[in-house]
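Undergrad: Okay, sequence plus prediction incoming.
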Amino acid sequence: MEPDVVIVGAGPVGLFLGVLLLQRGRSVRILERRTARSNRSRAIGIHPPALKELQRAGLASGLVAEGIRIPRGVAYSRGKRVAELPFSGDPGFPFILAVPQPVTERVLEAAVSALDPQALVRGANVHTLIDDGGTVSIGADSPSGALGFRTGLAVAADGAHSRFRERFEPGARARDYPDYYLMGDFQDTTGHGHDAVLYLEPDGIVESFPLPGGVRRWVVRLGAPATSPTAGGLAALVSARTGAAPDPATNTMLSPFGVQSRLASSMVHGRVVLLGDAAHEISPIGGQGMNLGWLDAAALAPIIDASLAGEEVGRDVRRFERARGRAASKASRQAGMNMALGRPMPPSALSARNRLFATALRVGCVSGLVERRFTMRW
C-alpha cells in the first residue's frame, strides 16, 4: 500500500493528525498496536489553545458536549481557602475542559472513520521502518498477517516510550524527578461542583478534578513509588491530608506514576517526524502533554500538505521545529513549577508561601499571567 502518510500510533495525537490530513484530501494509514481502545483514562484536561485547533477541525463541540467545563481552580491548605484562579482569559473557551481519554479517542476515531473507514489499522505492530531518502518503507505484523507500506512520510506518534525516538534520538536522555504520584477516580461527594481543587498540604499536594458522570479524580503526591496501591489506601491518603472522604467502593481507575522528561533535539529526521510525547515527554502534572501534541499536529499538517503538493517547505520545517521546541521547553518548565508547588514543606514555610501566593493572585496582571501559564496561552 502507498498512502501519502503513515502515522504510527492511534492515541489522541496520532488520530488528530490523521483527521487534519484526511480533511486535506490526503491518503493516510494510522497503525496502532492495540487491537481496541484502552479504557484507562489518563489525560483528561483540554486547554483553550488546543480547543481552538479542535474547533477548526470541527471536533470541539462534540468533546465539549461530553466533557465538564472547569471554570476555575481553588486552592486550600489545612482546611482554609487560600486563593482561586479563574480560567476565563480566553473569550472563546473560558474554561479548561475535562474529558476522559477514552471519550476523546472515541470522538477522534469516529472523525477518522467518517473520512476514511480504512485509515485506522488496529493490531499493527510496526517492526521495520526504512527511510531511503525518497520514500519510507514500513513493515508490521498483524492478526491478519504481514503488512507492508511505502509512503512519502512517516510520523511517529507512539507515545512517551516511542521506539522510534530511541532510534533517531539515542542521546535524548530522560531527566528523572523526585516526584511520585497515585491517582484514582471516585464518585464525587465533595460539593466542589466543577471546580478544580488543589490542597497545598505540609505532606505534599493533593489535586482534585471533576469528570463527567459525577466522578472526581484525585492525585496525591507520594514520598516514594507506590508498590502495591489500593483504592482504600488512596482514599485514606486523601482523607488524612484534606478531610475529604472518597468511597473506595466507587473507585473506577487507579494508577501510580513517576515523572521524567525527555526533549528530542530534533523532531524531523529525514522523512520521519516525531510528534507529541514521542518528541517531548514532559510531566503529566498540569495536563499539558496531550495538548502540546495536538498543537504539534496542527502546525505540522499544513507543512505536510504543502510538501506532498510539491512545494518547497525546508524553511517551514525549520520554523516548525524551532517553534515547537520552544513550546515544549515552556511546557516542561511549567510542569516543573507545578511539581515544585506540590512538594512537602514545613508548616511555617508553607503558610508563608501560601500568603505570598494569595497576595500575588489578587493583583490583576499577576493573576492574568498565572492563568495564561496554566492554560497554555503563552
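TA: Thanks, I have it. Computed from a predicted structure; not experimentally measured. Residues are numbered from 1 along each chain as shown.

Undergrad: Please make it C-alpha for all contacts and neighbour counts, starting now.
TA: Fine.

Undergrad: Tell me how many other residues crowd Gln334.
TA: Using other Cα atoms under 10 Å, Gln334 is surrounded by 20 other residues.

Undergrad: Three-state assignment for it, please.
TA: Using DSSP: H, G, I helix; E, B strand; the rest coil, the structure places Gln334 in helix.

Undergrad: Might you report the residue contacts of it?
TA: Gly286, Arg373, Phe374 (Cα atoms under 8 Å, 6 or more residues apart in numbering).

Undergrad: got a list of what the residue most central in space within the chain touches?
TA: In the chain, the residue lying closest to the centroid (Cα atoms, centre = their mean) is Met290, at 2.3 Å. Contacts for Met290 (Cα under 8 Å, 6+ apart) come out as Pro12, Val13, Ala43, Ile46, Gly276, Asp277.

Undergrad: same question, Ala231
TA: Ala231 touches Gly184, Pro248, Ala249, Asn251, Leu254, counting by Cα under 8 Å, 6+ apart.

Undergrad: which SS class is the last one?
TA: Which is Leu254. strand.

Undergrad: Please compare the first structure with the one that follows:
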Amino acid sequence: MARVTERVEVAIVGAGAVGLLLGCLLAQRGVDLIVLERRPAVSRASRAIGIHPPGLAALDAAGVGDAVRREAAGVEVGIALGGGRELARVPFGDRRILSLPQHRTEALLRERLAQLAPGALRTGAELVGLQQSVSGQVELELADGARVAARWAVGADGVRSTVRRLLGIAWQPRPGVAAYAMADAPDRTGAPGAALLCLEPDGIVESFPMPDGQRRWVARLPGPSGPTRMEPLSLAALQRLLRERLGVAPELPAAAKPSSFVARQRVATEFTRGRVALVGDAAHEISPIGGQGMSLGWLDAVAFDRALASAAPHERDGAALEGYARERGRAAARAVRRAAWNMRMGAPAHGAARVARLALVRILGLPPARSLLVSSFTMRGL
C-alpha cells in the first residue's frame, strides 16, 4: 500500500447500529478510533425495531439506554392467534422488549459518539483494500486514496461485508429462508403493548407496536423464497394479502411504503482473522423475524470491547480475539437455530399439519414451557 495518511488504535468499518455502538464503547475508554461509513447520507429505510433486554443493556453501557427508553414503545406480551382466536399469551414481565425504529436508535448513537470522539465518524469513506503486516498493523485503503493504519480493525459493514470479502472468509448458509413484506400503520388493534403472531394457513402475519401510536405489520409471502433482492410489494397487494389472511385487516395509509425482503441465514466460517474481527451482520445473518439480529450484533460489540480491554499492550498476533471468536460463534449458532424454528412455525400449513402446529403453540403457552418461550424471545443465553 502507499503511504499511510492516518493512524488510530481501532478502525471500525460500518456506521450502522452495531458499528456506532462499538465506537461509543471504545471511545468511553479513551481508545483512539475511526468509524468509516461508505454511505454519504443517513438511511431512513424500514429496518429493525426490536431492542431486546441484552441489547438494552449494551445501549446502557454505551450511555444511550435512557434516551432509547424515553422514545421507545414497550412490548409487554406476545399473543399467538389462529383464525382470530387466541392460542397462547406470553407476558414478558421485567424482560419486556422495546420497539424503536433503527434510524432513531442510530441517531442517538451518532450523537453519543460525537460527544465522546468528535470527528471519529467519516461518511463517504469506502473501503477498497485491507492488509495485515507482520509488524502487527492493519492497513486500510479507501476509494479516495486515503490510507488508515490501525492496531485493530473491525468489520461492522453488514451482510455484504467488504471486510469479510477482503479477508477471504467464507459465508456459509444455514437452514431458514423465506420472503416477507412489511409496512407501518396506525395501531387500531386495541392492544398497544402486544406483539401479535397470527398463524394463518397461508403463512404468518406478525405485528409489533411502535412509538407514536404506530404498528408494524409483517407478512410471510407465499410460494418460493424468491431472489436475493425483491421488488417491493405494492400497497394494494399487501393490503389485499392482509385482508385475505386476517379477515378484518389493518387499513394501511396511502402514504405507507411497503418493503419486501428475503430472510436468509448465514454465518461466517471465521469471526476473526489476525487482528481483524467481524461483528453484527458481517459475522452472521439471522432471520429478522423476531428482531434479534441488531441486539445480537450489539452483544458482539460488547464482547469485542471486552476482549480488547484485556489485550496485552504489545499484542501483535490477534490472540486476544480468540476467546471473542469462540464465544460469539457459539452465540450465533444458537441464534440461528432459534430463528430457523421461528421461521418453520410461521410457514404455510394446512390440514393435519396446521392442527398439530396450533396444538403445539397452545402447549408452549402454558407453564413450564412458557418460560422457555420467554427466554427465547428475550434472547436469554446469547
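TA: Cool, got the structure. Fair warning: this is a prediction, and the values are worked out from it, not measured in the lab.

Undergrad: what's the TM between chain one and chain two?
TA: Here the TM-score for the pair of chains, by TM-score structural alignment, normalised by the length of structure 1, is 0.92; 370 aligned residues with a Cα RMSD of 1.9 Å.

Undergrad: one step back: neighbour-wise, which of the contacts of Ala231 of structure 1 leads?
TA: Gly184 (24 neighbours).

Undergrad: shouldn't that residue be in contact with Ser255?
TA: Yes. Gly184 of structure 1 is within contact range of Ser255, at 6.3 Å (criterion: Cα atoms under 8 Å).

Undergrad: Pipe the contacts of Gln334 of structure 1 into JSON lines and attach secondary structure and neighbour count per row.
TA: Listed next are those as JSON lines, based on DSSP: H, G, I helix; E, B strand; the rest coil; neighbours: other Cα atoms under 10 Å:
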{"residue": "Gly286", "secondary structure": "coil", "neighbour count": "19"}
{"residue": "Arg373", "secondary structure": "helix", "neighbour count": "14"}
{"residue": "Phe374", "secondary structure": "helix", "neighbour count": "22"}
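
Undergrad: Could you report the distance from whichever residue in structure 1 pairs up with Val10 of structure 2 to Leu21 of structure 1?
TA: Counting by TM-score structural alignment, Val10 of structure 2 lines up with Val5 in structure 1. According to Cα to Cα, to the nearest Å, Val5 of structure 1 and Leu21 of structure 1 sit 8 Å apart.

Undergrad: And the contacts of Met290 of structure 1, which is closest to Pro170 of structure 1?
TA: Asp277 (15.3 Å; Cα to Cα).

Undergrad: The closest one -> structure 2?
TA: Per TM-score structural alignment, Asp277 of structure 1 is aligned with Asp281.

Undergrad: right, and the secondary structure at that match would be what?
TA: Asp281 of structure 2 ends up helix, using three-state DSSP.

Undergrad: and it, what is it in contact with?
TA: Neighbouring residues of Asp281 of structure 2 by Cα under 8 Å, 6+ apart: Ala156, Asp157, Gly158, Val159, Gly293, Gly297.

Undergrad: Among those residues, name the ones in helices.
TA: Among those, DSSP state H puts Gly293, Gly297 in helices.

Undergrad: Same check for the contacts of Asp281 of structure 2, but in structure 1.
TA: Retained in structure 1: Ala156, Asp157, Gly158, Val159, Gly293, Gly297, out of the contacts of Asp281 of structure 2 (criterion both residues aligned by TM-score structural alignment, their matches' Cα atoms under 8 Å).

Undergrad: anything in contact with each of Val5 and Leu21 of structure 1?
TA: Common neighbours of Val5 of structure 1 and Leu21 (Cα under 8 Å, 6+ apart) are Ser27, Val28.

Undergrad: quick one: the strands in the stretch 1-150 of structure 1?
TA: Remark: strands assigned in the stretch 1-150 of structure 1 by DSSP state E, counting those that start in this stretch are 5-8, 28-32, 45-46, 68-70, 72-77, 80-86, 96-98, 120-122, 125-131, 136-141, 147-151.

Undergrad: no wait, the stretch 201-350 of structure 1
TA: Under DSSP E, counting those that start in this stretch, the stretch 201-350 of structure 1 gives strands at 206-211, 215-222, 253-263, 268-269, 272-274, 280-281.

Undergrad: Please name whichever of those is nearest to Ala146 of structure 1.
TA: strand 272-274 (21.5 Å).

Undergrad: what does the closest one contact?
TA: Counting by Cα under 8 Å, 6+ apart, Asp131, Val136, Leu153, Ala154, Val155, Ala156, Ala157, Phe164, Arg165, Met267, Val268 sit against strand 272-274 of structure 1.

Undergrad: which one is the last one nearest to, not counting chain neighbours?
TA: Looking back up the chat, that one is Val268 of structure 1. The shortest distance from Val268 of structure 1 to any non-neighbouring residue, by Cα to Cα, 6 or more residues apart in numbering, is to Leu274 (6.4 Å).

Undergrad: any idea how far that neighbour lies from Leu369 of structure 1?
TA: For Leu274 of structure 1, the distance to Leu369 of structure 1 - Cα to Cα - is 31 Å.

Undergrad: Which residue of the two possesses the greater neighbour count?
TA: Leu274 (27 against 14).

Undergrad: Please say which position in structure 2 Lys330 of structure 1 maps to.
TA: Aligned partner of Lys330 of structure 1 by TM-score structural alignment: Arg334.

Undergrad: Compute the inter-axis angle for the longest strand along structure 1 and strand 215-222.
TA: Across structure 1, the longest stretch assigned as strand under DSSP state E is strand 175-187. Angle, strand 175-187 of structure 1 to strand 215-222, by axes from the mean of the first three to the mean of the last three Cα atoms, to 10 degrees: 140 degrees.
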